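A.B. asks: Model the following, please.
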Amino acid sequence: MKLIVVSNRLPITVKRNDQGFEYFHSSGGLVTGLESIKNKIKFLWFGNISSQGLSDSDKTKIRSDCKSKFNSCPVFIDPKLNHDSYNGFCNAVLWPMLHHFIDDVNQTNYNYEAYMKYNEIFCEKISEIAKEGDIIWVHDYHLMALPKMLRERWGDKVKIMFFLHTPFPTEVALNTLKCRKEILASLNSSDLVSFHSYEYVLNYIQCCHDNKLAEPKNIDAVPIGIDPTLFTECLKKPETQDRIRYFLNKFDGKHVVLGVDRTDYIKGIPQRMIAFKNFLNKYEKYRDNTVMLQIAVPSRMDVKEYQSYVGYTNELVADVNSTIGNVDDNYIYLLNNSVDFPTLCALYYISDVLLITSLRDGMNLVAMEYIACQEENQGIIVLSELTGVATTLPGSITMNAWTVDEITESLHRALELSPKERKTRFKINSDNVYKFTSYEWAENNLDKLCDDWREILTTDE
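C.D. replies: Predicted structure coming up:
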């Protein structure tokens, strides 16, 4: 008997080389959440890998490599079907609806059919490997139709868990979705449905009532965490120490405000830039000794709306630097790219404030990663109250990210804190980061499912 983890994509990037294929680990919230449990809980991971340009023999080779190297099973999806499901339904319909951006929802029956077909392929591939007694843990909005398909295929012979990594919306937002009853009925087919916060649980239950559906038999809030030791150990490495020295020298005498986000409209990056400009104009004593570092990791750049979002962000940064800055210094340093792990940890370490202005966010693990790297400096988080992590890290200074003035004043408050209050707030956050780890998250989900999962998952097949 085994644990089968199912997500939209495998945490693996495959590249062709002269010898065949090489494999790289991808990043992301789910990857971070499961990284630390792989040596404690053995699991088989199913997920999509692009089949673009792959022959049947290529797929056979990749399947073999993924199984032997990563204990993973790639699901190859036709590129057009993948586009219609992922871009046409997941990102054009489900993503904005789940985050309450209902004006951005764009529904077509065709893309919904692609979504259902996508989920059916996953069901088929999982069923080729699954056995009676297995636990199947399905993740996120890309696979909301999968629990019911698995239940119809397997009945009660397997246990099914579903975890949603985004917010779950109110009935006002969900009611914009034509297939809402089908989605709710599918999730209710699970033995456990879990979310990051009780707000999402209550929203889900209310939506079931409004659509005249029974509540799921087992539902709970189990917020995801990180493995903080991955970050504390990275800080000790020579390459990380080199980067720390470089950044400390470059920003000597400066207050450093850090932002780390994907370039997604839910992250509120434009609001952050406007608030920072207002902060510099209003509090002149900080004008010459405060900078913002913004890591903006490109996301969904094949979508026109996301390209426009990045362009607008770049314009706002240029406006701040050109109207307030000078030829020698910038006030905002913007990197439209990802950074390697040692650089990320170094940036976390040297920053005085982490600024998170999400307009809606399921969790946001960046906040927890920052705390893990701040043991010496005891940095402060200015955090949108519309994130799941706001309940996990109550030592943060919270604000409404839709209100630019609140961001401005919260940033000022963070920089004005006494050392004693910084220490108190940091300890509250740090204690929770070490208490609610990714391993605890996985264990707690399994505990909610059944009492005997340890015996089930340690039994030889």
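A.B. asks: contacts, neighbours, all on C-alpha from now
C.D. replies: Will do.
A.B. asks: didn't residue 166 look like it was pressed against residue 386?
C.D. replies: No - Residue 166 sits out of contact with residue 386 when judged by CA atoms under 8 Å, with a separation of 11.7 Å.
A.B. asks: Spit out the residues that contact the two alike.
C.D. replies: With contacts taken as CA atoms under 8 Å, 6 or more residues apart in numbering, residue 166 and residue 386 have residue 361 as neighbours in common.
A.B. asks: show me what contacts residue 253?
C.D. replies: Residues residue 289 are the ones in contact with residue 253 under the rule CA under 8 Å, 6+ apart.
A.B. asks: quick one more, to check against the first:
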Amino acid sequence: MSRLIVISNRVSAPKAQSAAGAQGGLSVALSAALKEYRGIWFGWSGEKTEEFTGHMDLHREGGVTTATIDLEEQDIDEYYNGYANRTLWPLFHYRIDLAEYDRSFGSGYERVNERFAETVAPLIEPDDLVWVHDYHLIPLGQQLRDRGLKNRIGFFLHIPWPPSRLLVSLPYHERLVRTLLAYDVIGFQTEEWLESFCHYVERELGGRVDKDGMIHVGDRSVYAAAYPIGVDYKEFGEAVESATAREAFERLRKSAAGRRTIIGVDRLDYSKGLEERFLGYRRFLEKHGESRDHLFLLQIAPPSRGEVATYEVIREHLDELSGRINGEFASVDWVPIRYVNQSYGRAELAGFYRAAEIALITPLRDGMNLVAKEYVAAQDPDDPGVLILSRFAGAALQLKDALLVNPYSKDEISDAIMKAIRMPKAERIRRWTSMIESVRTEDVVAWRHAFVSALENARPPVRSEPEHA
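C.D. replies: Predicted coordinates for the structure are as follows:
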């Protein structure tokens, strides 16, 4: 079996995962992959250095070998805080109004991708499979090809791919997208994002998309498909049964004092629809005064990307909104929102999920959203809770028996909360049974096998000189 070389912006060592809080899908999924495949996980350490030297810190734990590099402060500002998170992230989440276009951001993005390529290329052996992840590293495949690598190289995008009419607002968009043609396999979370990519290729690059998923632009060919990511079902099931989860369950149930718990767990980000969620919940409190004292919303929202000004604005706005709602509706022995800006370990979260009768997950746009799947996986089969899920989350395509809502509609959110409260146990069990089957069968193992199998079966195309737009 070929080695698997995984390359991502950040590397999360296995030992850190039990304490890292509400982690995104990337770190959880890749650790699961590398426990089975031998190989290396390469990326940025998250640390700064005065001068980039290409020095790598190699570490092996839990069957996973990691290789990390430090970046200069300018690299972090331009590549990570700049182009990745102030340009691509908002644009790919349909927030063109928040996207910032600064030439220095683009230069830093290209420079760091070159540094990744220069450093990791000597580690890659001829038969290795190379799997590059996410929007931070779109040009990396082309950078590796420019250094002579002929390996099978795949790319997986964990966030949405925007419609062509939005993507063309990005300066040098064609140049960026053409670098994706250096890969052998490109994976997206859903068919919607895949269709958006194919539309761009046909409209802007004059390419051809075959029914079998092959995309042809000039003399380049690449296979593209949707590979919905899942949770590590076995590992999460063990976390649900752990003593830590049981303690968290009891703690939340005791503090609820007989009231229903609505839970939301999200990284503090404008794509997660937290303001819309609070406003929808407020509408419920307005319309159903008789229910106010019988439930509360527990919103866990660990801060992220504090260096980006937009995120500080989000935090201040949500602090103000939650305070205003609590001030308007609270009584001496009840507050409607428990708003928590800290992270919890996976086992604790599993206990909280199981203790909550309702999950309220309302992203405005999400590549997948694994919290929705974790909530389903954490439920008691004999008395499961109800999942309320934004129809704009990638997970909505698989979890069709959730209560799907338009997160922009306060009334839909309010109505869904009331429907969840009134839902008979038989219907809750029926809906959960359908969703847990999807969560169990379409888990992270199935995702990994599907993508790696496609990469193993990819035909290395005849390479020509790199094209530049």
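A.B. asks: Span of stretch 301-312 of the second structure from start to end?
C.D. replies: Stretch 301-312 of the second structure has an end-to-end distance of 13 Å (CA to CA, to the nearest Å).
A.B. asks: what range in the first structure does that stretch sit on?
C.D. replies: Residues 296-307 of the first structure are where stretch 301-312 of the second structure lands when matched by TM-score structural alignment.
A.B. asks: Pull out the buried positions in that stretch.
C.D. replies: By neighbour count on 16 or more other CA atoms under 10 Å, the buried set for stretch 296-307 of the first structure is 296, 298, 306-307.
A.B. asks: Then stretch 36-50 of the second structure?
C.D. replies: Residues of stretch 36-50 of the second structure classed as buried: 38-45, 48 (neighbour count, 16+ other CA under 10 Å).
A.B. asks: do stretch 5-16 of the second structure as well
C.D. replies: Neighbour counts over stretch 5-16 of the second structure (16+ other CA under 10 Å) mark 5-14 as buried.
A.B. asks: Out of those residues, which sit inside strands?
C.D. replies: Using DSSP state E to define strands, the subset of these located there is 5-10.
A.B. asks: follow-up on the earlier one: grab the two from the buried residues of stretch 36-50 of the second structure that are most spread out in space.
C.D. replies: Between any two of these, the greatest separation by CA to CA is 28.5 Å, found for 38 and 48.
A.B. asks: any idea of the angle the longest strand anywhere in the second structure forms with strand 4-10?
C.D. replies: Secondary structure of the second structure read by DSSP E shows that its longest strand is strand 39-48. Using axes from the mean of the first three to the mean of the last three CA atoms, to 10 degrees, the interaxial angle of strand 39-48 of the second structure with respect to strand 4-10 works out to 20 degrees.
A.B. asks: Relative to the whole chain's centre, how far out is strand 39-48 of the second structure?
C.D. replies: Mean C-alpha position of strand 39-48 of the second structure versus that of the full chain (CA atoms, centre = their mean, to the nearest Å) differs by 19 Å.
A.B. asks: does the equivalent of residue 323 of the second structure over in the first structure sit in a helix or strand, and which one?
C.D. replies: In the first structure, the residue paired with residue 323 of the second structure is residue 318, using TM-score structural alignment. Counting by DSSP states H and E, the secondary-structure element that holds residue 318 of the first structure is helix 304-323.
A.B. asks: Enumerate every residue touching the corresponding residue of the first structure for residue 200 of the second structure.
C.D. replies: Under the alignment (TM-score structural alignment), residue 200 of the second structure maps onto residue 207 of the first structure. If a contact means CA under 8 Å, 6+ apart, then residue 207 of the first structure has 170-171, 174 as its contacts.
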